[in-house]
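J.: Next one to model:
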Amino acid sequence: MSVIRVALIQSELVWQNSAANLQNFEQQIQKHKDVQLFVLPEMFNSGFSMDSTRIAETMEGLTVQWMQQQAKRADAAICGSVAISVEGQIFNRLLFVTPCGLVQFYDKRHLFRMGGEQQHYQPGSERVIVSYLGFRFCLQVCYDLRFPVFARNQQDYDVLIYVANWPEPRRQVWRTLLQARAMENQAYVVGCNRIGLDGNGLNYSGDSMVVDYSGQILAELAFSQNGVVTAELNLTALQQFKQKFPAYLDADAFSLTSLL
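T.: I've put the predicted structure just below:
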């Protein structure tokens, strides 16, 4: 498939209330047809909570089962992060679930120090790329956006996905870096953020968007808008652009091995 339609769901999150959040996202997913990939915000079932032991689930828990059910019903992949407990350790885990029930995941590597995330979650150790419908997706979470080396395209992906709880005071940073990551990596960038107030009194502006390989915004949701935005990613167009402007051929060679 050379074209895939992506839907970003930008929503308020009910603080530490998984049932209410899943019900909300289920309603949104059911309203949109002809979508091959739904992207939800970071910790979409709880909000960005440091009460990790309270909100964490297992890979056999309710939220993962819900994602599998929704993916099958919508015949579309679903992507979003959840607090996941594994053998006593808790990760901010970005899950990518396909219609056939396959669950792939990336554990957030860069934990948000200013919010104390590193005190409550374990950092991931692997850079993860998943393939779906002919596209290669590099999975990233929120604060990862500030670290371009980790996201560096080694010609192993076509799309960068960022899910986030990125506060309003730093919204310009979010918007700018999403476009920068697209231009420097010659890849599509999908950034899905939440809106509204969280349990700590922080406000989120959303600014969810899809950016193409040249840095142009293809689709976006307005400031604090509750809703869904869709965009088509065209693999053929991306490949043609890279043939016409092959800046990646002059990139400095290096390895991420020493960083992981």
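J.: C-alpha only now, for contacts and for neighbours.
T.: OK.
J.: Tell me where the stretch 101-250 of the chain has strands.
T.: 103-107, 129-132, 135-141, 159-164, 188-193, 195-197, 203-205, 209-211, 217-220, 227-234 (DSSP state E, counting those that start in this stretch).
J.: could these go into a markdown table alongside mean neighbour count?
T.: As requested, the strands of the stretch 101-250 of the chain are exported to a markdown table (neighbours: other CA atoms under 10 Å):
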| stretch | mean neighbour count |
| --- | --- |
| strand 103-107 | 20 |
| strand 129-132 | 15 |
| strand 135-141 | 23 |
| strand 159-164 | 27 |
| strand 188-193 | 29 |
| strand 195-197 | 20 |
| strand 203-205 | 23 |
| strand 209-211 | 28 |
| strand 217-220 | 18 |
| strand 227-234 | 18 |
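J.: and the ones you listed as TSV, adding distance to N24?
T.: Formatted as TSV, the strands of the stretch 101-250 of the chain follow (distance: least, CA to CA, whole Å):
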stretch	distance to N24
strand 103-107	22
strand 129-132	26
strand 135-141	22
strand 159-164	17
strand 188-193	15
strand 195-197	14
strand 203-205	18
strand 209-211	20
strand 217-220	20
strand 227-234	11
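J.: so which of the ones you listed gets nearest Q122?
T.: Counting by CA to CA, Q122 lies closest to strand 103-107 out of the strands of the stretch 101-250 of the chain; the figure is 8.4 Å.
J.: Who are the contact partners of N185?
T.: Counting by CA atoms under 8 Å, 6 or more residues apart in numbering, N185 touches R152, N153, Y213, Y248.
J.: Pick out the residue nearest the middle of the chain.
T.: By CA atoms, centre = their mean, the chain has its centre lying nearest to V163, at 2.9 Å.
J.: Next, the contact list for that residue, please.
T.: By CA under 8 Å, 6+ apart, the contact list for V163 reads V39, L40, P41, E42, G80, S81, Q140, V141, C142, G191, C192, N193.
J.: Kindly recompute the last result at 7 Å.
T.: Each residue near V163 by CA atoms under 7 Å, 6 or more residues apart in numbering is listed here: L40, P41, E42, G80, Q140, V141, C142, G191, C192, N193.
J.: And for P99?
T.: The neighbours of P99, taking CA under 7 Å, 6+ apart as the test, are Q68, A71, K72, D75, A76, A77.
J.: Out of those residues, which sit inside helices?
T.: Cross-referencing those against helices under DSSP state H gives Q68, A71, K72.
J.: Quick check: closest non-adjacent residue to C142.
T.: A164 (4.3 Å; CA to CA, 6 or more residues apart in numbering).
J.: how deep is Q65 tucked in, by neighbour count?
T.: Other residues near Q65 come to 14 when the count uses other CA atoms under 10 Å.
J.: quick one more, to check against the first:
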Amino acid sequence: MRITGLNLDIAWKNKGKNFQLIEDQLNDQEADIFLLPEMFSTGFCMDAAEVADRNEESLDFLKKLSKEKNAAFCGSAPVEESGRFYNRMYFVQPDSETVFYNKRHLFSFSGEDKVYTPGNKRVIVNYQGFRILLQVCYDLRFPVFARNNDDYDAVFYVANWPEKRVGAWEHLLKARAIENLSFVFGLNRIGTDGNELFYQESSHCFFADGKEISHKNGNIVSAELDLKELKNFRNHFQFLNDRDDFEIKLNS
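T.: Sure, this is the predicted structure:
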């Protein structure tokens, strides 16, 4: 399975411009799944009442691209639903079938928890034989939530993770791959946002042994995920069999 991510320099609070940038930059790309960064349509913005989708604008855009490219699309956007705001990660298939995950761990350092409502479900998507755990940015710092109970093969993290803390981002992505015997694809944005935070190119895909398997060409980062190779690795190193039993309890 080929995964292609776009290191997008997100235009601040400008959905139309971001939609056009994404279409232009992915025009000649092919993949089974395309990844877009966290809040790809607006940037990581706390002005939810101003920028949040009320008519599924970002979702409709993903459905359009997914149908045109005959590929799945995955990324997050701010959404208003029933008077609440969510940082919602979509996984859209070419037939428009959609699964979504509401970001669980909200970044209190920026006040995200004061604006957005946390999700209360751990979401795994099944697509083309792969089981994929959906995660957003700050979720990366919480390993219990991402612990592999032998129920997924890959984790997708989409993020707006600034340069000043990028070391933690890169180390934790590799750690999640190793401890969970899984593929981990972390897609970050680039450029400078409306809060003057700078984001360096730092998207990566790691194999279960911590080896980087992604390739980069301009703003495009891609990786080939071989499920047979992963299963062989897990059969040889059966570390998941020794994991601790636990239960995650999520409040509404």
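J.: Got a TM-score for the pair?
T.: Laid over one another, the chains give 0.97 as their TM-score (TM-score structural alignment, normalised by the length of structure 2), with 252 aligned residues with a CA RMSD of 1.3 Å.
J.: which residues does the residue nearest to C142 of structure 1 contact?
T.: P41, E42, V141, C142, C192, N193, R194.
J.: if we go to structure 2, which of those are intact?
T.: On the basis of both residues aligned by TM-score structural alignment, their matches' CA atoms under 7 Å, what survives of these in structure 2 is P41, E42, V141, C142, C192, N193, R194.
J.: From those residues, pick the one nearest L233 of structure 1.
T.: Distances from L233 of structure 1 to those, taken as CA to CA, are shortest for C192 (15.4 Å).
J.: What's the closest one aligned with over in structure 2?
T.: Aligned counterpart of C192 of structure 1 in structure 2: L187 (TM-score structural alignment).
J.: Could you check which residue of structure 2 pairs with Y121 of structure 1?
T.: Here Y121 of structure 1 is matched to Y116 in structure 2, going by TM-score structural alignment.
J.: how close does its match get to P143 of structure 2?
T.: Here the criterion is CA to CA, to the nearest Å. By it, Y116 of structure 2 lies 22 Å from P143 of structure 2.
J.: Looking at the two, which is more packed in?
T.: Y116 (21 against 14).
J.: give the contact list for that one.
T.: Contacts of Y116 of structure 2 by CA under 7 Å, 6+ apart are F85, Y86, N87.
J.: Looks like the last one contacts E80 (just checking).
T.: No - under the contact definition of CA atoms under 7 Å, N87 of structure 2 does not touch E80, with a separation of 9.1 Å.
J.: who has more neighbours, those two?
T.: Neighbours per residue (other CA under 10 Å) separate N87 of structure 2 from E80, with N87 holding more: 27 against 21.
J.: Please identify which helix or strand holds the more buried one.
T.: strand 84-92 (DSSP states H and E).
J.: What range does that strand cover in structure 1?
T.: The aligned range for strand 84-92 of structure 2 is 89-97, by TM-score structural alignment.
J.: Tell me roughly how far that stretch lies from structure 2 on average.
T.: Compared with structure 2 after fitting, stretch 89-97 of structure 1 has a mean deviation of 0.3 Å; criterion: mean CA distance after the TM-score superposition for structure 1.
J.: Just put the contacts of P99 of structure 1 in a markdown table and tack on neighbour count.
T.: Below are these laid out as a markdown table (neighbours: other CA under 10 Å):
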| residue | neighbour count |
| --- | --- |
| Q68 | 22 |
| A71 | 25 |
| K72 | 17 |
| D75 | 17 |
| A76 | 23 |
| A77 | 26 |
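J.: and those residues as TSV, adding distance to Y204 of structure 1?
T.: Listed next are the contacts of P99 of structure 1 as TSV, based on distance: CA to CA, whole Å:
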residue	distance to Y204 of structure 1
Q68	28
A71	27
K72	31
D75	30
A76	27
A77	25
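J.: for structure 1, what spans make up the helices?
T.: 18-31, 52-55, 62-74, 148-151, 171-185, 235-244.
J.: now the angle between strand 227-234 and the first one, please.
T.: For the pair helix 18-31 of structure 1 and strand 227-234, the angle between their directions (axes from the mean of the first three to the mean of the last three CA atoms, to 10 degrees) equals 50 degrees.
J.: other SSEs contacting helix 18-31 of structure 1?
T.: The contact analysis (3 or more CA pairs under 7 Å, 6 or more residues apart in numbering; DSSP states H and E) places helix 18-31 of structure 1 against no helix or strand.
J.: In structure 2, what stretch matches it?
T.: Counting by TM-score structural alignment, helix 18-31 of structure 1 falls onto residues 15-28 of structure 2.
J.: Next: the third one.
T.: Helix 62-74 of structure 1 falls opposite residues 57-69 of structure 2 when the two are matched by TM-score structural alignment.
J.: That stretch vs structure 1, mean deviation?
T.: Stretch 57-69 of structure 2, aligned to structure 1 and superposed, deviates on average by 0.7 Å (mean CA distance after the TM-score superposition for structure 1).
J.: contacts for that stretch?
T.: S41, A72, F73, A77, V92, Q93, P94, D95, S96.
J.: Identify the farthest-apart pair in the residues you listed.
T.: Across the contacts of stretch 57-69 of structure 2 (CA to CA), the longest gap, 22.0 Å, separates S41 and D95.
J.: ok, so of the contacts of P99 of structure 1, who is nearest T53 of structure 1?
T.: Looking across the contacts of P99 of structure 1 and measuring by CA to CA, the closest to T53 of structure 1 is Q68, at 23.4 Å.
J.: Outside of stretch 233-243 of structure 2 itself, list whatever touches it.
T.: Stretch 233-243 of structure 2 has contacts (CA under 7 Å, 6+ apart) with L181.
J.: Let's see that with 10 Å instead.
T.: 147-150, 178-182, 207-209, 227-232 (CA atoms under 10 Å, 6 or more residues apart in numbering).
J.: Pretty sure V221 of structure 2 sits against R189.
T.: No - using CA atoms under 10 Å, V221 of structure 2 is not in contact with R189; the gap is 11.5 Å.
J.: Mind listing the shared neighbours of the two?
T.: Listed as contacting both V221 of structure 2 and R189 by CA under 10 Å, 6+ apart are G5, L6, N7, E201, S202, S203.
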